[in-house]
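Participant: 3D, please:
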Amino acid sequence: MARTNDVVVIGGGIVGMSTAYAITRAAPGTRVTVLEKEDGPARHQTGRNSGVIHSGIYYRPGTLKARYAVGGAAEMVKFCAAHDLPHEVTGKLIVATERAELPRLHALVQRGRKNGIPVRELLPARIAEYEPHVRGIAAIHVGTTGICDYAAVTATLARLAADAGAEIRYGCEVRSITRHPGGVTVGAAGPDGGTETTAKALVNCAGLHCDRISRLAGDDPGLRIVPFRGEYFELAPARADLVRGLVYPVPDPAFPFLGVHLTRGIHGGVHVGPNAVPALAREGYRRRTVRLRDVAGTAAFPGTWRIVRRHWRYEAAEVHRSLSRAAFTRAVRRLLPDVRADDLIPAPAGVRAQAVLRDGTLADDFVLSGTGRVVHVLNAPSPAATASLPIGREIASRVLGALEG
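Facilitator: Next comes the predicted model:
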């Protein structure tokens, strides 16, 4: 006999698994099923990033990103420690390399302090104490930044949720959602053919496909996911000693990407990047991967062309760095002058699920929408992994409140 669920969660990334975990903790006995189209958890955004536990310094005070990242960073460290998962609180430098960046660096100091984050301002001599090979005219040190293995965190959340009674079903790609007075019925294509899952409530954590899932559920998301591929390199092992920890440039506040940065990962290698270039598929991890449905959907959305008009110079520079190893190396050398082109080894790319509004605005905050028994997570790129535990609790609170109501 098919089980009758209380909640069905679509998506097995870190937000989906955190939601299932939070529901089982807040309301033991709640019947939760997670549907994930891949054969395991964390196959997309969660498992394809540099593993940084973000402090929350970049985010406007009072936003969901600021609130959840600051608390979520400390909570993620505690979670990793409690479950013996690899992690380290490294701190990081944000480095200005030219005078025009100094006002933006000072604004970050003020923003960090408003968000309750310990920030130290550094002159060039102090930069060298942290990172001897990094050059800059000023910097700030953010002590609460760290690194971890988010794929391992997600697998642990899945195990804990399953131990508490949740059902995790891999290889189930959602094809239909039917709403009825008692809740929803979700049709999925699985390894054994078509399946149906009935539940009283639904949570959409589908990441790169969340807007499509929203429309399947009969809701207008009011936005479109436009995929941006983040292209990384790694420092050659013999040159990895050029970087001790995490080093970032001063970001451009007009764009939601942090620029080419240097990240010593939890397993020892040094990530360099990313470029952020338009992807020709929502899961376009390779430059040659093209999905006509994805390209057509992006091209048909009016917000896409408004982005192009607004940010074409920025994106032209990103594409140039993508196509030219020399241009990418020059970007890295702004922070790390000793690096050479042959020090950079191509590394696996990621794709950011960036929500874009119809007017061409890039969604700057997490977007949780839906009322009653259907909740959609429509924008949860970085720092969503950092903030995944409080995000999961927030979603759980909304869903359980609707069920009780």
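
Participant: only C-alpha atoms from now on, for both contacts and neighbour counts.
Facilitator: Will do.

Participant: who touches Leu122 in this structure?
Facilitator: Ala138, Ala139, Ile140, His141 (Cα atoms under 8 Å, 6 or more residues apart in numbering).

Participant: and if you look at Leu242?
Facilitator: Leu242 is in contact with Pro132, His133, Leu336, Asp338, counting by Cα under 8 Å, 6+ apart.

Participant: what's the closest of the contacts of Leu122 to Arg111?
Facilitator: Nearest to Arg111 out of the contacts of Leu122 is Ile140 (Cα to Cα; 12.2 Å).

Participant: wait, that closest one touches Ile117, no?
Facilitator: No: counting by Cα atoms under 8 Å, Ile140 sits too far from Ile117 to count as a contact (11.8 Å).

Participant: ChimeraX command for the buried members of the contacts of Leu242?
Facilitator: Listed next is the ChimeraX selection for buried residues among the contacts of Leu242, using 16 or more other Cα atoms under 10 Å:
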select :133,336
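
Participant: and for whichever strand or helix holds Ala199, what's in contact with it?
Facilitator: Ala199 is located in strand 193-204, with elements delineated by DSSP states H and E. Applying Cα under 8 Å, 6+ apart, the set of residues contacting strand 193-204 from outside is 4-11, 16, 182-189, 210, 213-214, 373-377, 395, 399, 403.

Participant: now, of the residues you listed, which are buried?
Facilitator: The buried subset of these (16+ other Cα under 10 Å) comprises 5-11, 16, 183-189, 210, 213-214, 373-377, 395, 399.

Participant: which members of the contacts of strand 193-204 occur in strands, if any?
Facilitator: 5-10, 183-189, 374-377 (DSSP state E).

Participant: excluding its backbone neighbours, what's nearest Lys200?
Facilitator: Residue nearest to Lys200 in three dimensions, not counting chain neighbours: Gly183, with 4.1 Å by Cα to Cα, 6 or more residues apart in numbering.

Participant: if we can go back for a sec, more neighbours: which of Ile140 and Ile117?
Facilitator: Ile140 (23 against 19; other Cα atoms under 10 Å).

Participant: residues touching that one, list them.
Facilitator: Per Cα under 8 Å, 6+ apart, neighbours of Ile140: Leu93, Ile94, Val95, Leu105, Val109, Val119, Arg120, Glu121, Leu122.

Participant: take these and keep only those in helices.
Facilitator: Leu105, Val109 (DSSP state H).

Participant: Val377 is in contact with Leu368, correct?
Facilitator: Yes: using Cα under 8 Å, Leu368 is in contact with Val377, at 4.6 Å.

Participant: please provide the structure for the following sequence as well, for comparison with the first:
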Amino acid sequence: MRYDYAVVGGGIVGLATAHALAGRHPGARIVLLEKESGPAQHQTGRNSGVIHSGIYYAPGSLKARMCAAGVGSMMAFCDEHGLPYEQCGKVIVATAPEELPQLDRLYDRGLQNGLKVQKLSGEQVREYEPHVQAIAGIRVPSTGIVSYRQVSAVLVDLIRARGTEVRFGVKVERLTPTADGYEIGTSAGSFAARVLVNCAGLHSDRVARLAGTDPRSSIVPFRGEYYELRPERRSLVRGLIYPVPNPDFPFLGVHFTRMIDGSVHAGPNAVLAFAREGYRKADVNLRDLREVLANPGFRTLARQNLREGAMEMLRSWSKATFVRSLQRLIPEVSADDIVPCAAGVRAQALTPEGKLVDDFLLIDGPHALHVCNAPSPAATSSLEIGRAIAARVPAAPSRPTLSLTPQGVPA
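Facilitator: Below you'll find the model as predicted:
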């Protein structure tokens, strides 16, 4: 069968894209291909479940715009489909005087991004989080928590109900351009599609190259390792507690997150994973590792961040060091209070010059659109990303060509 649209990737961005395509183009023939046995098996199902506010992102960036809109659309989606979520808010706290200028910059950025943010003294921080040690903070009330696995499961049901074919256990192995689309070779045979949408996450750069498109970056996998507070110590955390992030590093620092099931996670750190799906320290994929180590951009990044990288590695192997990071926020936490829990891997795009791509990266190609960088807050923004993609691909079947802006999304 020939399809109008083929979406590669069954994480929340791929599912949201298929959902938006089916809604915008009724009657179109759509197939979603996912190599795993079910949806949300990687970044989507292994993150902290935060509905991000958008405070961290550069004003006017795709992240800032889509995240701000995504908060409302994600919560509305949950209301419509009876999914549990909570708009619990979060505090970002400074624990040392040298962090105050960056805290002020974050506050200003929040205002620029249209957020209702509140400056807090140390005493006011403790009104929200009594166990936190801080000299100042910011309250971000729009932040929430949800299970993105549950959201993804509902999306699967919705897109199937609209006639989209969802094929799990199907790995894309080759892409052959044709006069009016692609021949898609997979582990389950061939598929033909007029338009390809690449939402392959950890493998998005490889899928883009299979399609003959330069992704202008390479995916570097960073593992985020978490601990969980023992049930009897969950009372130490009421909501979400974040440190002031390092402005030169794309990660938010070790923090506390109350999950929608009531558990409290502490983390993550950010260490190089030796496999794109390397959720354990012992996971090694030689192809993945060779690609990273041979990448001149990664070598540049490593040289420029030796101190931060060494600290992340030490925190990975030393529970005592991890605990000391947590104690900067909550001094009462001890090593006996936390136990290891599941890790995640962030698919972070890196340019050949050694710069971490700090925005969503959507690249157009002949009859295709490639989502080549969609780490956090992509889950929060997923419904908006899906709508933006659906708005740019042509209606089926009357328009045979694809025309996109340079960034692949509306200005």
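
Participant: if we can go back for a sec, nearest to Gly297 of the first structure among the contacts of Ile140 of the first structure?
Facilitator: Minimum distance to Gly297 of the first structure across these is 36.6 Å, recorded for Ile94 (Cα to Cα).

Participant: which position in the second structure aligns with the closest one?
Facilitator: Aligned counterpart of Ile94 of the first structure in the second structure: Ile92 (TM-score structural alignment).

Participant: contacts only, for its match.
Facilitator: Leu103, Gly137, Ile138, Arg139, Val140, Ile241, Tyr242, Pro243, Val244.

Participant: start and end residues in the second structure for the lengthiest helix in the first structure, please.
Facilitator: Counting by DSSP H, the longest helix found in the first structure is helix 302-323. Aligning helix 302-323 of the first structure against the second structure (TM-score structural alignment) gives residues 296-317.

Participant: contact partners of the matching stretch?
Facilitator: Stretch 296-317 of the second structure is touched from outside by 225, 269-271, 292-293, 321-322, 350-355, with contacts defined as Cα under 8 Å, 6+ apart.

Participant: what is in contact with Ile140 and Ile117 of the first structure at once?
Facilitator: In contact with both Ile140 of the first structure and Ile117: no residue, using Cα under 8 Å, 6+ apart.

Participant: ok, the closest residue to Cys88 of the second structure other than its chain neighbours to Thr351 of the second structure distance?
Facilitator: The shortest distance from Cys88 of the second structure to any residue other than its chain neighbours is 5.3 Å, reached at Gly144 (Cα to Cα, 6+ apart). Counting by Cα to Cα, to the nearest Å, the gap from Gly144 of the second structure to Thr351 of the second structure is 32 Å.

Participant: neighbour count for those two, which is higher?
Facilitator: Gly144 (26 against 18).

Participant: can you find the partner of the more buried one in the first structure?
Facilitator: Gly144 of the second structure maps onto Gly146 in the first structure, by TM-score structural alignment.

Participant: same deal with Asp261 of the second structure?
Facilitator: Using TM-score structural alignment, Asp261 of the second structure sits opposite His267 in the first structure.

Participant: ok, that match - how many residues close by?
Facilitator: 11.

Participant: could you list every helix and strand in contact with the biggest helix by length in the second structure?
Facilitator: Determined from DSSP H, the single longest helix within the second structure is helix 62-81. Using 3 or more Cα pairs under 8 Å, 6 or more residues apart in numbering; DSSP states H and E, the elements in contact with helix 62-81 of the second structure are helix 378-392.

Participant: got the angle between the helix it packs on and strand 189-198?
Facilitator: If you take axes from the mean of the first three to the mean of the last three Cα atoms, to 10 degrees, helix 378-392 of the second structure sits at 100 degrees to strand 189-198.

Participant: just give me how far helix 378-392 of the second structure sits from the chain centre.
Facilitator: Averaging C-alpha positions (Cα atoms, centre = their mean, to the nearest Å) puts helix 378-392 of the second structure 13 Å from its chain's average.

Participant: what helices and strands are in contact with that helix?
Facilitator: helix 12-24, strand 50-51, helix 62-81.

Participant: hmm, 10 Å instead?
Facilitator: If you count contacts as 3 or more Cα pairs under 10 Å, 6 or more residues apart in numbering; DSSP states H and E, helix 378-392 of the second structure packs onto helix 12-24, strand 50-51, helix 62-81, strand 144-146, helix 148-161, strand 368-373.

Participant: quick one: the longest one to the first structure mean distance?
Facilitator: To tie it back to what came earlier, the one meant is helix 62-81 of the second structure. Mean deviation of helix 62-81 of the second structure relative to the first structure after superposition (mean Cα distance after the TM-score superposition for the first structure): 0.5 Å.

Participant: cool, the first one as well?
Facilitator: Average distance between helix 12-24 of the second structure and its aligned residues in the first structure, after superposition and using mean Cα distance after the TM-score superposition for the first structure, equals 0.4 Å.

Participant: what span of the first structure is the helix or strand following that helix aligned with?
Facilitator: Sequence-wise, the next helix or strand downstream of helix 12-24 of the second structure (DSSP H and E) is strand 30-34. Residues 32-36 of the first structure are matched to strand 30-34 of the second structure when aligned by TM-score structural alignment.

Participant: the first structure: which residue goes with Ala388 of the second structure?
Facilitator: So, by TM-score structural alignment, Ala388 of the second structure is matched to Glu394.
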